[in-house]
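1. Make a model of this:
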Amino acid sequence: MLVKEIMTTNVISVNKDSLVGEAIDLMVEHNVSGLPVIDDHRELVGILTETDLVIGSKKFRHIYYYPSFFPLADVYKNNKTIEEKLKKLVETKVEKVMTKKVLVVNEEDSIDNVVSIMAENEVHRVPVVNQGKLVGIISQRDIIKAYGKMKLTK
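-> Just a heads-up that it's a prediction; the model follows:
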């Protein structure tokens, strides 16, 4: 089975210059835990996940928290109010908090390859690109649905 057979093509994405508050609204409205981040030419430039919003960019995860953006840890450490920290977060550009190094796959990749990538890198979704442009996304849920359909047809 290939990525193109089960990927989501109607991708909810966000522009790198959008505010985090807008991205949060999209995530909540569409019940997704991550958004591919694109530029004005629809080229993939990053990904924004709930994890980025809670504990910061992957490059900062080895330290306990990313103080500029993790509201609760900063509240605890610096006695700032949650409202102050959240206001700063939602008014920040997506580009500042997104993960810039994004794992990607191609439409012609096998599902086995995608599952390996997800498992090895502990990610829940992988953008699908064609010549750098976002054309879809494949998530663990897409793979589970495909497995379910395979079981029903046997």
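
2. hey, let's count contacts and neighbours off CA atoms from now on
-> Noted.

3. show me where this protein has strands.
-> Ranges of strands in the chain, per DSSP state E, are 14-15, 34-38, 44-49, 125-130, 133-139.

4. can I get the ones you listed in a markdown table with mean neighbour count?
-> Putting the strands of the chain into a markdown table (neighbours: other CA atoms under 10 Å) gives the following:
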| stretch | mean neighbour count |
| --- | --- |
| strand 14-15 | 24 |
| strand 34-38 | 25 |
| strand 44-49 | 24 |
| strand 125-130 | 22 |
| strand 133-139 | 22 |
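
5. what would those look like in a markdown table with distance to Glu95?
-> A markdown table is the format used below for the strands of the chain (distance: least, CA to CA, whole Å):
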| stretch | distance to Glu95 |
| --- | --- |
| strand 14-15 | 8 |
| strand 34-38 | 8 |
| strand 44-49 | 8 |
| strand 125-130 | 17 |
| strand 133-139 | 17 |
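
6. Alongside the first, I'd like the structure of this one:
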Amino acid sequence: MRAFDVMSAPALTVSPRTTVEKAAALLAEHGFAALPVIGDNGELAGVVSGEDLLREQLRTRRTAQRVADAMNPCAVAVDADMPVGEVARQLLGHHYRSLPVVCDGVVVGVVSREDLLRALTPQDEVNAARVSKLLCDNLGARPWDVVVLGGAATVLGVFHNHDEELAARDLAASVPGVRSVVVQPCASPA
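-> Predicted structure coming up:
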């Protein structure tokens, strides 16, 4: 698996001419830590982070008007063909939350820690967590034991009545990717 396989695309970017206010609004609206700054031909010109923008706004002598005034021109990027293990080492080793992904020098996406987690977590485990959350949200927080293998979910738990068993089955079946559900009541702990 390569950076291209796990990245978010298209990348939300700004230009050096973008106003600081617009860049800050984009960061806040999308919950990103930083944005790639691209030149006229799509090449990576730098990165501007919320920290960069805040630092510029707090300076007493001058405040940045454009992204070019606040950005870091020494941006680190990963190549689209870089293996995800190396991407993870770059992100974690340098404490980055995300990195631009480039192909022939042009920004084609962004890869974040969340992108890597999503790609490296088996789908059955994701679905089991979704089923557990649905059960807790709708039937109450209990020690639900949910296992999903190949789309087949098994729900073990203490049910107060038959209607709760049916509700658990229906909730589990509502999770995309779950193809079948078995509900197995357990005896309540003494």
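
7. all helices for structure 2, in order.
-> According to DSSP state H, structure 2 carries its helices in the segments 3-6, 20-30, 50-58, 67-70, 84-93, 113-120, 123-139, 162-173.

8. Which residue lies nearest the spatial centre of structure 1?
-> For structure 1, the residue sitting closest to the mean C-alpha position, by CA atoms, centre = their mean, is Gly34 at 3.2 Å.

9. my read: that one touches Gly46, true?
-> No. Using CA atoms under 8 Å, Gly34 of structure 1 makes no contact with Gly46, being 10.7 Å away.

10. on that earlier part again, closest to Ser116 of structure 1 out of the strands of structure 1?
-> Among the strands of structure 1, strand 125-130 comes nearest to Ser116 of structure 1, with 11.4 Å by CA to CA.

11. Give me the contacts around the closest one.
-> Around strand 125-130 of structure 1, the neighbours that count as contacts under CA atoms under 8 Å, 6 or more residues apart in numbering are 7, 34, 36, 44, 103-107, 114, 118, 134-140.

12. what span of structure 2 lines up against it?
-> Aligned by TM-score structural alignment, strand 125-130 of structure 1 falls on residues 98-103 of structure 2.

13. so how far does that stretch sit from its counterpart in structure 1?
-> By mean CA distance after the TM-score superposition for structure 1, the fitted stretch 98-103 of structure 2 averages 0.7 Å away from its aligned residues in structure 1.

14. Run the chain-centre distance for that stretch.
-> Mean-position distance between stretch 98-103 of structure 2 and its chain equals 15 Å (CA atoms, centre = their mean, to the nearest Å).

15. ok, now stretch 100-111 of structure 1?
-> Per CA atoms, centre = their mean, the centroid offset for stretch 100-111 of structure 1 relative to its chain is 13 Å.

16. I'd like to check what contacts it. Which residues are they?
-> Applying CA under 8 Å, 6+ apart, the external contacts of stretch 100-111 of structure 1 come out as 1-4, 45-47, 114, 126-130, 143.

17. First-to-last residue distance for that stretch?
-> 24 Å (CA to CA, to the nearest Å).

18. Ok, stretch 10-20 of structure 2 next?
-> Terminal residues of stretch 10-20 of structure 2 are spaced 21 Å apart (CA to CA).

19. what does stretch 74-94 of structure 1 give?
-> 20 Å.

20. Any buried residues in that stretch, and which?
-> For stretch 74-94 of structure 1, a neighbour-count test (16 or more other CA atoms under 10 Å) marks 74-75, 82, 85-86, 89-90, 92-94 as buried.

21. ok, Val102 of structure 1 - how many residues close by?
-> Per other CA atoms under 10 Å, the neighbour tally for Val102 of structure 1 reads 16.

22. Trace it over to structure 2, please.
-> Correspondence of Val102 of structure 1 to structure 2, assessed by TM-score structural alignment: Ala75.

23. re earlier: which of the contacts of stretch 100-111 of structure 1 lies closest to Val14 of structure 1?
-> Ile47 (8.9 Å).

24. And the nearest residue to Val183 of structure 2 once chain neighbours are set aside, how far from Ala64 of structure 2?
-> Take Val183 of structure 2 and drop its neighbours on the chain: the residue closest to it by CA to CA, 6 or more residues apart in numbering is Val155, 4.8 Å away. Distance, Val155 of structure 2 to Ala64 of structure 2, by CA to CA: 56 Å.

25. can you check Gly31 of structure 2 too?
-> Relative to Ala64 of structure 2, Gly31 of structure 2 is positioned 21 Å away (CA to CA).

26. Quick one: residues contacting the alignment partner in structure 2 of Val114 of structure 1.
-> Val114 of structure 1 maps onto Val87 in structure 2, with residues paired by TM-score structural alignment. By CA under 8 Å, 6+ apart, the contact list for Val87 of structure 2 reads 3, 78.
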